[in-house]
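Undergrad: sharing a model prediction with you, sequence too.
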Amino acid sequence: MLRATLRTVTLTEAIAATISYAVVAVILMVDVIGREVFYTSFLGLQQLAVYGAIIAGFLGLTLAASDNAHLRPALLDRLTPPRLEQLVQRLGDVVSAAFFFSGAWICWSFVAHSMDSGDRAPVLYFLLWPLQLVIPYAFASAGLKHLIFAADPALKPAASETMG
């Protein structure tokens, strides 16, 4: 069940991030072609591209958590006795989950404030909070993944050799 949950969430996030980056690419191409070929500019296209890149970037945080690919200090890895290695890794995942869940709570407070105050995007004037929802989601998703890794370490991918 945990494996299926992890796989489904990760696949959904990967598809959403890919679509976000594709939309960013199309928007920027339309903007450049419009300016260079037709000598006209479309109001707000660059801002939309920035918002799309922000969405894709935060989803990238969750994908890095899925792949165990976050940059981290490896200094203490050599100090951990082999018999405690699995316990320390599980503890690390629990601490990471607590960090990400705390971040999600703080980010949700930010989004709630944005909802209450009715913050709008400059130039385009749409409400910002729907786009901002990706921020607490990304932190909560990364926290959930670390909890899954703590519960079942076999689901955690091996750390990339290039990361350490």
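TA: In hand now; what should we look at?

Undergrad: use CA for all of it now, contacts and neighbours both
TA: OK.

Undergrad: measure Glu85 to Ala151 for me?
TA: Distance from Glu85 to Ala151, counting by C-alpha to C-alpha, to the nearest Å: 15 Å.

Undergrad: same check, this time on Leu6
TA: Applying C-alpha to C-alpha, the value for Leu6 to Ala151 is 12 Å.

Undergrad: check Tyr125 too.
TA: Counting by C-alpha to C-alpha - Tyr125 and Ala151 are separated by 44 Å.

Undergrad: likewise for Ala25?
TA: Taking C-alpha to C-alpha as the measure, Ala25 falls 39 Å from Ala151.

Undergrad: try Gly92
TA: Separation of Gly92 from Ala151 (C-alpha to C-alpha) stands at 12 Å.

Undergrad: next: Trp129.
TA: Remark: distance between Trp129 and Ala151 (C-alpha to C-alpha) = 33 Å.

Undergrad: equivalent analysis for Gln86, please.
TA: On the measure of C-alpha to C-alpha, Gln86 and Ala151 end up 12 Å apart.

Undergrad: not counting sequence-adjacent ones, nearest residue to Val134?
TA: Excluding the flanking residues, the one nearest Val134 by C-alpha to C-alpha, 6 or more residues apart in numbering is Ile55, at 6.3 Å.

Undergrad: same thing with Gln132?
TA: Using C-alpha to C-alpha, 6+ apart, the nearest residue to Gln132 is Val111, at 6.2 Å.

Undergrad: does the one you found touch Val134 like I think?
TA: No. Look at Val111 against Val134 with C-alpha atoms under 8 Å: they stay out of range, at 9.7 Å.

Undergrad: in addition, the following structure is provided for comparison:
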Amino acid sequence: MDFIRKVSAAAHTLAGIILGVMFLSMIANIIDRKLGVSMIWVEELSGYGAVWATYLGIAFVLSENRHVRVDILTRKLSPGGQELMRFLGDLACVVFSALITWKGLYLIWSSYISGRHTPFLEIPIYLLQIVLPVGMFLFGLVALMDAVRYIKRLKMRENAS
């Protein structure tokens, strides 16, 4: 489990680096536009960078319990009920991430077969899409880890009583 946390933390760091490169590229593009030059590829890079940063960051955000949560209903539950809802949410995340990982692999394969490339940078699309199944797989592992942790806590309580 510690390995998964380390991998998601490394992915989070990479997401931060990507955001930094995006920021610097956009600043350079703004300056260049003022000088009458346009780096049109920056917009393409920024779009893909945002996708990469998102998918690389979601597992870490979940592992740190920092994700957006609508708790208007769960706040009214008992602490045990709240914990059960988090567990069910984790299971839903595992199923969702497995589905998106599978579909993402299919998307990559389809893009590879079709030979599609980005318009300006001429990067094969499948290389940019790799982050979808990787990020969702990590996300699913973190959610599964949290679900297993819930079951262990439940067993410890049963053994204690």
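TA: Nice, thanks for sending it over. What you are looking at is a predicted structure, and each value in this text was computed from that prediction instead of being measured.

Undergrad: returning to that earlier point: other SSEs contacting the one helix or strand the residue nearest to Gln132 of structure 1 maps to?
TA: For Val111 of structure 1, the element it lies in under DSSP states H and E is helix 85-117. Here helix 85-117 of structure 1 touches helix 129-132, helix 134-151, going by 3 or more C-alpha pairs under 8 Å, 6 or more residues apart in numbering; DSSP states H and E.

Undergrad: right, so the ones you listed: which one is the most enclosed?
TA: Comparing these by mean neighbour count (mean count of other C-alpha atoms under 10 Å), helix 134-151 comes out on top with a mean of 24.

Undergrad: what residue in structure 1 is paired with Val42 of structure 2?
TA: Val42 of structure 2 maps onto Leu45 in structure 1, with residues paired by TM-score structural alignment.

Undergrad: before we move on, what about Ser111 of structure 2?
TA: In structure 1, Ser111 of structure 2 lands on Ser114 (TM-score structural alignment).

Undergrad: list the contacts of the closest residue to its match other than its chain neighbours.
TA: Nearest residue to Ser114 of structure 1, sequence neighbours excluded (C-alpha to C-alpha, 6+ apart): Trp129, at 5.9 Å. Neighbouring residues of Trp129 of structure 1 by C-alpha atoms under 8 Å, 6 or more residues apart in numbering: 111-112, 114-115, 119.

Undergrad: and the equivalent of Trp129 of structure 1 over in structure 2, how far from Gly47 of structure 2?
TA: Here Trp129 of structure 1 is matched to Tyr126 in structure 2, going by TM-score structural alignment. Per C-alpha to C-alpha, Tyr126 of structure 2 is found 15 Å from Gly47 of structure 2.

Undergrad: for the corresponding residue of structure 1 for Ala147 of structure 2, list the residues it contacts.
TA: Counting by TM-score structural alignment, Ala147 of structure 2 lines up with Ala150 in structure 1. Applying C-alpha under 8 Å, 6+ apart to Ala150 of structure 1 gives the contacts 89-91, 93-94.

Undergrad: of the residues you listed, buried ones?
TA: 89-90, 93-94 (16 or more other C-alpha atoms under 10 Å).

Undergrad: max-length helix in structure 1?
TA: Determined from DSSP state H, the single longest helix within structure 1 is helix 2-36.

Undergrad: buried ones in whichever helix or strand comes after that helix, by neighbour count?
TA: The helix or strand immediately downstream of helix 2-36 of structure 1 is helix 45-66, counting by DSSP H and E. For helix 45-66 of structure 1, the neighbour count (16+ other C-alpha under 10 Å) marks 45, 48-49, 51-63, 65-66 as buried.

Undergrad: post-alignment, helix 45-66 of structure 1 versus structure 2, mean distance?
TA: Mean deviation of helix 45-66 of structure 1 from its aligned counterpart in structure 2 after superposition (mean C-alpha distance after the TM-score superposition for structure 1): 1.8 Å.

Undergrad: from the chain's centre, how far out does that helix sit?
TA: Distance of helix 45-66 of structure 1 from its chain centroid, counting by C-alpha atoms, centre = their mean, to the nearest Å, is 7 Å.

Undergrad: kindly report the same for stretch 10-19 of structure 1.
TA: 10 Å.

Undergrad: what stretch of structure 2 does it fall on?
TA: Using TM-score structural alignment, stretch 10-19 of structure 1 lines up with residues 8-17 of structure 2.

Undergrad: next, the mean deviation of the matching stretch compared to structure 1.
TA: Taken over the aligned residues, the distance from stretch 8-17 of structure 2 to structure 1 averages 1.1 Å (mean C-alpha distance after the TM-score superposition for structure 1).
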